[in-house]
Each structure stands twice: as structure tokens, then as C-alpha cells.
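In: fold the following.
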Amino acid sequence: MKIGLTGGIATGKSLVAQLLVKRGANLIDLDQIAREVVEPGQPALQQITEAFGQAVLHDDGSLNRKKLGAIVFSDNEQRKLLESITHPAIRTVMNERMNRYEQQTPHQPVVVEVPLLFESSLEQYFDEIMVVYAPREVQLPRLMERNSLTKEEAEQRLAAQMDIEEKKRRADIVIDNYSSAENTEEQIERWWREKRLG
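Out: I've put the predicted structure just below:
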């Protein structure tokens, strides 16, 4: 079973991913893959440099995420350009890893943590979509604290994603993660038992 795990920024996807792994799920982290495909020597980094210039690189040739982020979060066209470079590379690695896990451990679910699952139109890759939900008024202060952002910077990042209420509507499974960690774990445990995974 292939589960797409998503939610909004700072809704607690990583916590839910850990709870699923604890129960035996195989986890693929798309953020991790996104970092791998832009490492020095990877074709995607070369394309990014060609598109955005040497200014988005550190002196050692690695990607300067802060500089690139400043460009793409303030300009929709630039963000789309970056996504057109990185998304195909990320999907290729994601599919390879999903297939490998399904062959190695066919009875364990493969959970793919995908922050921008709906925005990237990746629904067709998964049997079910699990959305980790926290309302916007919880997301904003969490994000500001976690990433040391101003309110304006945090709002920009939230605006770059689909609204969390819309993600909730599109979900097959909704995990509410705005009260206690214990409550979140109870929801995961209940879902795991319903699917007869444990």
C-alpha cells in the first residue's frame, strides 16, 4: 500500500511520519530527495545554475538555499521555473524507492512524505492520501518559531502552498495535529488497526 503523507507547512507531517515508521511503515522523505537531487554533480544543480546564475551557489559549489528561496518565494514564475527543473528528478528517485520497498517488504505500507503533494499533482502515485491538519492560526506561529521567520515571511510561505482547508477536503485520511501528541498518536494507531497493518 502506497500512502502519500502531506499537509501544510508546520502542521506536523514529520511527527506523523515518525509514528508510522514506529509501527513498521517504510518512509520516503521527498524533502530529503529534493536535497539529494541538487547536490554538487547532480544534473538538476547544473540546470538551476544555468537558470538562476552563479549567485545561488555557495563558494564550494553547493546550493545556497537561502538565496534561491528569496528569489522563488517572492516570484511565482521563478518558483515554477525551479519546480520544472527539480520535480522530474525528484519523481524519478521517488518511484525507484517506492518500487524497491514494495518488492522488499510487500506487506508493509510505503509512506511518502510529500509537502506539496496536491500542488505537484502527485495523487495518482498513491493508494491513499493522508493529510496532517492544523488550522492556519496554528500553522503561522509554529512556522515563525520553527524557522525564525517574521510574520510576513511566514505568510509568504503559507501563501505559496494550497490552503490547508482545501487539502483537508481532498484527503482520504485526515490526522488532526493541533492538540496533543498523544491525541495524534491515537489517531494513527486507530488507522493502523483499521487497515489491519499491526
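In: all contacts plus neighbour counts: C-alpha atoms, from now on.
Out: Noted.
In: what sits up against stretch 95-103?
Out: Residues outside stretch 95-103 that contact it (Cα atoms under 8 Å, 6 or more residues apart in numbering): 2, 26, 28, 108, 110.
In: please provide the structure for the following sequence as well, for comparison with the first:
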Amino acid sequence: MIIGLTGGIGSGKSTVAHAFETLGASWVDADIVAREIVEPGEPALKAITDYFGDGVTKTDGTLDRAALRALVFADPAKRLWLESVTHPKIRERIIEQLAHLSQCSPYVLLVSPLLFESGQDALVDRSLVVDVPTHIQLSRTLARDNVSTEQVHAILAAQLSREQRLAKADDVIDNSGDHAYMLRQVECLNSYYRTC
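Out: You can find the predicted model right below:
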């Protein structure tokens, strides 16, 4: 079984995924895959530099994610173009990794901030939303990511609203409490997923 684990920026998706991992679940992180497909030598990086110019790469030839983020979240058309190039490549690599991990894990998590927005929910059997109030998303992201408040609001605007995400969820983890509270919820879902 494949579980799509999602949540807005700053919701704690990776923390929850690590908690499942300690209980024996494997996981694929769509953000890691998204970074892999734009490494030097990958076709997606060439397409991105052809479109945006050399200002989106660092002197060592790697993608300057901050520069690209500033461009695409300021212009929805550029963000859509970027997604049209990267999402198919991300999807292909995710499918490969899920197939490999499914052979040796009781269930596999697909951790993806844009699970619903990208259509990756079609790859999963159940969707699990990690939920926190918007003000917690904002404060966690500002403390963690060295981005401006405006950039965080732009990222939030590009994602489904909290209400939309919750409406699509099969399962929900409330991650606004302490770590122990989150772990208890993970343990309950782990038991459930192992019996499905």
C-alpha cells in the first residue's frame, strides 16, 4: 500500500515521515526527487537555464533555488512553465522509487507537499494530511527557511488551502501539539496501515 503524506509548508511532513520510518515504513520524498532531477547534467536543469537564463545557476553549475523561487513565485505563468517541465520527470522517478521500496516495506509513504496539486495523489492508495494552523506554518517556515514573509505567503497561495487539503484527506495528523502527541497519532496509523 502507498500512503500519500502531505501538508502545507511548515506543517512537519518530514518529522512525521521520520516517525513512520522508525516503525519500519519506507518513504520517497518528492522534494528530494525534485532536487535530483535538476542536478547538473540532468535535462531539466538545461531546460530551466535555457528558459530563465544563467541567473538561476550558481558558479558551480548547480541550480540557485532561491533565485528560481523568487522568479516563479512572483509570476504564476513562470511557475506553471517550470511545473510543466519538472512534474513529469519527478513523477517518473517517484514511480520507479515507489516500485522498488514496495518490495521490502509493509507500506510506503510518498511525502509530497503538492500531492494533490501535482496529481501525485493518483499514485497512492490513501492520503494522509499533516495539519497545523496557518499561523504555525508561517512561524515555522520563517524560523527555518531564511525566506521573507512575502515569499512564504506566495508559497502558501500556490498550495491548496488548509480546508481544501483536509477535505481531500483520508487520514489526518494534527501536528500542532507536542512531539509525543504526534507520535501517538503515527503509532495508531501505523497499526491501521499494516492491517489494510
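In: neighbour-wise, which of the contacts of stretch 95-103 of structure 1 leads?
Out: Ranked by neighbour count under the definition other Cα atoms under 10 Å, the contacts of stretch 95-103 of structure 1 are headed by Val110 with 26 neighbours.
In: what's the matching residue for that one over in structure 2?
Out: For Val110 of structure 1, the aligned position in structure 2 is Val108, judged by TM-score structural alignment.
In: same thing with Asn76 of structure 1?
Out: Mapped onto structure 2 by TM-score structural alignment, Asn76 of structure 1 lines up with Pro76.
In: in strands only, show me the contacts of stretch 95-103 of structure 1.
Out: Of these, the ones assigned to strands by DSSP state E are 2, 26, 28, 110.
In: nearest to Ile9 of structure 1, of those?
Out: Ile28 (17.6 Å; Cα to Cα).
In: distance to Leu68 of structure 1 added to the contacts of stretch 95-103 of structure 1, as JSON lines?
Out: What follows is the contacts of stretch 95-103 of structure 1, written out as JSON lines (distance: Cα to Cα, whole Å):
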{"residue": "Lys2", "distance to Leu68 of structure 1": "32"}
{"residue": "Asn26", "distance to Leu68 of structure 1": "31"}
{"residue": "Ile28", "distance to Leu68 of structure 1": "24"}
{"residue": "Gln108", "distance to Leu68 of structure 1": "37"}
{"residue": "Val110", "distance to Leu68 of structure 1": "31"}
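In: closest one to Leu149 of structure 1 out of these, please.
Out: Ranking these by separation from Leu149 of structure 1, with Cα to Cα as the measure, puts Ile28 on top at 27.3 Å.
In: for the longest helix seen in structure 1, buried residues please.
Out: Scanning structure 1 for the longest helix, with DSSP state H as the assignment, gives helix 76-104. For helix 76-104 of structure 1, burial by neighbour count (16 or more other Cα atoms under 10 Å) applies to 78-79, 82-83, 85-86, 89-91, 93-94, 97-98, 101-102.
In: fine, thanks again, bye for now.
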